[in-house]
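Novice: got a predicted model here, sequence first, then my questions.
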Amino acid sequence: MTSPTPIAVTGATGAVGARVAQQLHDAGVPLRLVVRDASRAPRWEGGAAVEVVEASYGDSAAVRRALEGIELAFMVSAAESADRVAEHAAFIESARASGVGHLVYTSFFGAAPDAVFTLGRDHYATEQLLRASGLGFTALRDNFYADFLPMLAGEDGVIRGPARDGRVAAVARADVADAAVAVLRELHAAAAGASGGGAGAGTISPHVGAVYELTGPEALTLAEVAGIVSELGGRGPVVFHDETIDEAYASRASYGAPPWQLDAWVSTYTAIATGELARVTPDVERLTGHPPRSLRDLLAAAAGPAR
């Protein structure tokens, strides 16, 4: 038996949300894609029903309409901005008002009120909002994306930042999507059992209130990242330069970014330096049944078969 209601997937035009939507559709799960621009939403021929609705997190009326009748939703964190927590708060309240029962939220590894990575504080605040909302929730605390690490190198092939010899257990976006799909499918099946009185009816999913920390299989220094990207990235030599904090702010000042964004950029590296992102966890394999992908795996797959 399947639940009569679809799973709502936000961020379905993004890297993680699109993967989640694709896998759920392939598994025959009915979906409601909540996107800002319906023209960019993925489309499939045949299979389970797919609805596409437009809503941005800050538009409470649109979100309430988009989530009407939804029991389970995948909440991808909003784009980085000075107002992100306010957007999250509006979305969570709209979800509650619409009768949503459970949100699966993409949080950040080590989310805390005093996280060195300044945007980790936004994720902590959002988790607190979820706890206070009365909704069921699951937090997927993603480490930095391994897919992003090669992009840290500038056009000159240098990764610059005050990371010292700290390590980062970066996670592949594909593994985050796989973990989210595993959680969503189990919650969806549990809801179907409860509504139909079948096996599992009346039981509480272990994902309710759970916080999972999603990492890759190893913790790398940025010097090691540079070595792997040099070997497999297809762009020539890449090296790591350990800036001071003052140098980091100065080298980014020319972009004209607001102070909150400069702090986020620099604290990407200082969070690595302090060891906040170094811990490797088993949660990807626990949820998905397969080991997490390494940076080397990602780059080798992107390069294609050897010739």
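Specialist: Happy to help now that I have it.

Novice: make it CA atoms for all contacts and neighbour counts henceforth
Specialist: Noted.

Novice: any idea how far the lengthiest helix in the chain is from the chain center?
Specialist: In the chain, taking DSSP state H as the definition, the longest helix is helix 173-196. Here the centre of helix 173-196 is set off from its chain's centre by 15 Å, with CA atoms, centre = their mean, to the nearest Å.

Novice: could you pull out the helices for the stretch 101-250 of the chain?
Specialist: 118-133, 173-196, 222-232, 245-252 (DSSP state H, counting those that start in this stretch).

Novice: helix, strand or coil for residue 270?
Specialist: Counting by DSSP: H, G, I helix; E, B strand; the rest coil, the backbone at residue 270 sits in helix.

Novice: give the contact list for it.
Specialist: 116-117, 161-163 (CA atoms under 8 Å, 6 or more residues apart in numbering).

Novice: next, the buried residues of the longest helix of the chain.
Specialist: Buried positions in helix 173-196, judged by neighbour count with 16 or more other CA atoms under 10 Å: 173-184, 187-194.

Novice: same deal with stretch 83-93?
Specialist: Here stretch 83-93 shows 84-93 as buried, counting by 16+ other CA under 10 Å.

Novice: same list (the helices of the stretch 101-250 of the chain) but as CSV, adding distance to residue 205.
Specialist: Converted to CSV, those look like this (distance: least, CA to CA, whole Å):
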stretch, distance to residue 205
helix 118-133, 17
helix 173-196, 7
helix 222-232, 38
helix 245-252, 45
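
Novice: residue 21: which of those is closest?
Specialist: Proximity to residue 21 (CA to CA) singles out helix 173-196 among those, at 8.5 Å.

Novice: please compare the first structure with the one that follows:
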Amino acid sequence: MSKTLLVTGASGQLGRSVINHLLDTFNVPAAQIIASTRTPTNLADLAARGVVVRAADFNDGTSLENAFQGVDKVLIISTSEMDLKDDRRLKQHETAVAAAKKAGVGHLLYTSMPNPEPVSPVLFANDHYGTEQAIKASGIAYTIFRNGWYQENLFMALPQAIASGHWYTSAGEGRIAHGGRDDMAAAIAAGLADDSNESKTYTLTGPHAYTTAEIAALVGEVTGKQLEVVQVSDEALTEGVKAAGIPEDFARIIVSFDANTRAGRIAMVTDAVETLSGRKSKTLKQFLEANKAALAG
């Protein structure tokens, strides 16, 4: 029996990529795919392909419940709200889970993060941990994708670091297996298209974990530009990020990534992306080579 699949946040980069893989990689009929967003006009291109577009706002439980009506499987892509002064994002996610329960959704999928338990140094980890707990408490079958850090996240630091020749970090000898956003989207789409209703949790990573120094060496190999890694304290890094014009709360979030890396909480490497998607993952070196001009100027 064909199932109806809904993707929230469909106008975002991950959401669009998941829908494109449903259509083009896994050959899911467009009529079985629902794309939800606060602004449906932003998805005119998907509507033109036959995808059903519905309005849904994570701050409006009724709009979510209406969007989820008649849907078998819902992928909740975590929202971009990261206000450290309240639990806004967690509340949004809990609203979506409650709406799915009321609408009779049979399976919930969610994009979380690796090791989100309360001891995590990452300042927004509880948003993900709390959402996972809400999903499990709902009684709905679930698939949780604990997405590792994207290779694309390196754009936040590398261009400036390459330009100056110095990469300031507090990650120490911690390792990260950066993965391609599109690779993770393919894995998520595979899970969404799968007929299984068994509850599972996957950690999605890239194929190899590197220290900051090893990433810098790869950057030098690809760009020909020497990049010196400078290890500093969390406090010094926070001040440096703030001095670059980043608001304090977001600066603290950025530095908490490094603290998490230093603690070894994101050093894992799994084969979940390749197992789910059926394709080889893009290596970090391939990512750097493909984006050499954007990174090195």
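Specialist: On my side now, so go ahead. Bear in mind the structure is a predicted one, so any value in this text is a computation, not a measurement.

Novice: any idea what the TM-score comes out to?
Specialist: Once superposed, chain against chain, the TM-score is 0.87 (TM-score structural alignment, normalised by the length of structure 2); 281 aligned residues with a CA RMSD of 2.2 Å.

Novice: on that earlier part again, conserved subset of the contacts of residue 270 of structure 1 in structure 2?
Specialist: Retained in structure 2 by both residues aligned by TM-score structural alignment, their matches' CA atoms under 8 Å are the following of the contacts of residue 270 of structure 1: 116-117, 162-163.

Novice: and residue 198 of structure 2, what does it touch?
Specialist: 141-143.

Novice: could you see which of the residues you listed carry over to structure 1?
Specialist: Shared with structure 1, among the contacts of residue 198 of structure 2: 141-143 (both residues aligned by TM-score structural alignment, their matches' CA under 8 Å).

Novice: re the thing from before, mind checking which of the contacts of residue 270 of structure 1 are buried?
Specialist: Among these, those buried by neighbour count (16+ other CA under 10 Å) are 116-117, 161-163.

Novice: from the kept ones among the contacts of residue 198 of structure 2, which is closest to residue 45 of structure 2?
Specialist: Distances from residue 45 of structure 2 to these, taken by CA to CA, are shortest for residue 143, at 28.0 Å.

Novice: that closest one and residue 275 of structure 2, how far apart?
Specialist: 15 Å (CA to CA, to the nearest Å).

Novice: ok, these two, which is more surrounded?
Specialist: Using other CA atoms under 10 Å as the criterion, residue 143 of structure 2 and residue 275 rank with residue 143 on top: 23 against 12.

Novice: against residue 105 of structure 1, how distant is the alignment partner in structure 1 of that one?
Specialist: If you follow residue 143 of structure 2 across to structure 1 using TM-score structural alignment, you land on residue 138. To residue 105 of structure 1, residue 138 of structure 1 is 6 Å away according to CA to CA.

Novice: next one: residue 14 of structure 1
Specialist: 15 Å.

Novice: over to residue 193 of structure 1?
Specialist: Distance from residue 193 of structure 1 to residue 105 of structure 1, by CA to CA: 23 Å.

Novice: next: residue 30 of structure 1.
Specialist: For residue 30 of structure 1 relative to residue 105 of structure 1 (CA to CA), the value is 19 Å.

Novice: kindly report the same for residue 183 of structure 1.
Specialist: Applying CA to CA to residue 183 of structure 1 and residue 105 of structure 1 gives a distance of 11 Å.

Novice: same check, this time on residue 2 of structure 1
Specialist: 22 Å.

Novice: what do you get for residue 41 of structure 1?
Specialist: For residue 41 of structure 1, the distance to residue 105 of structure 1 - CA to CA - is 20 Å.

Novice: the two: which has the busier surroundings?
Specialist: Per other CA under 10 Å, whichever of residue 41 of structure 1 and residue 105 has more neighbours is residue 105, with 22 against 19.

Novice: OK, contacts around the counterpart of that one in structure 2?
Specialist: Matched to structure 2 by TM-score structural alignment, residue 105 of structure 1 sits across from residue 110. The contact partners of residue 110 of structure 2, taken as CA under 8 Å, 6+ apart, are 75-78, 132, 142-145.

Novice: what's the farthest-apart pair in the residues you listed?
Specialist: Checking the contacts of residue 110 of structure 2 with CA to CA, the most distant pair is 78 and 142, at 14.8 Å.

Novice: so for those two, which residue has more residues nearby?
Specialist: Using other CA under 10 Å, the more surrounded residue of residue 78 of structure 2 and residue 142 is residue 142, with 23 against 19.

Novice: and the more buried one, how far is that from residue 275 of structure 2?
Specialist: For residue 142 of structure 2 relative to residue 275 of structure 2 (CA to CA), the value is 18 Å.

Novice: now do residue 12 of structure 2
Specialist: From residue 12 of structure 2 to residue 275 of structure 2 the distance is 25 Å (CA to CA).

Novice: same check, this time on residue 169 of structure 2
Specialist: 33 Å.

Novice: buried sites along stretch 298-307 of structure 1?
Specialist: Quick answer for stretch 298-307 of structure 1 (16+ other CA under 10 Å): 298-300.

Novice: closest to residue 58 of structure 1 among those?
Specialist: Nearest member of the buried residues of stretch 298-307 of structure 1 to residue 58 of structure 1, counting by CA to CA, is residue 298, at 34.6 Å.
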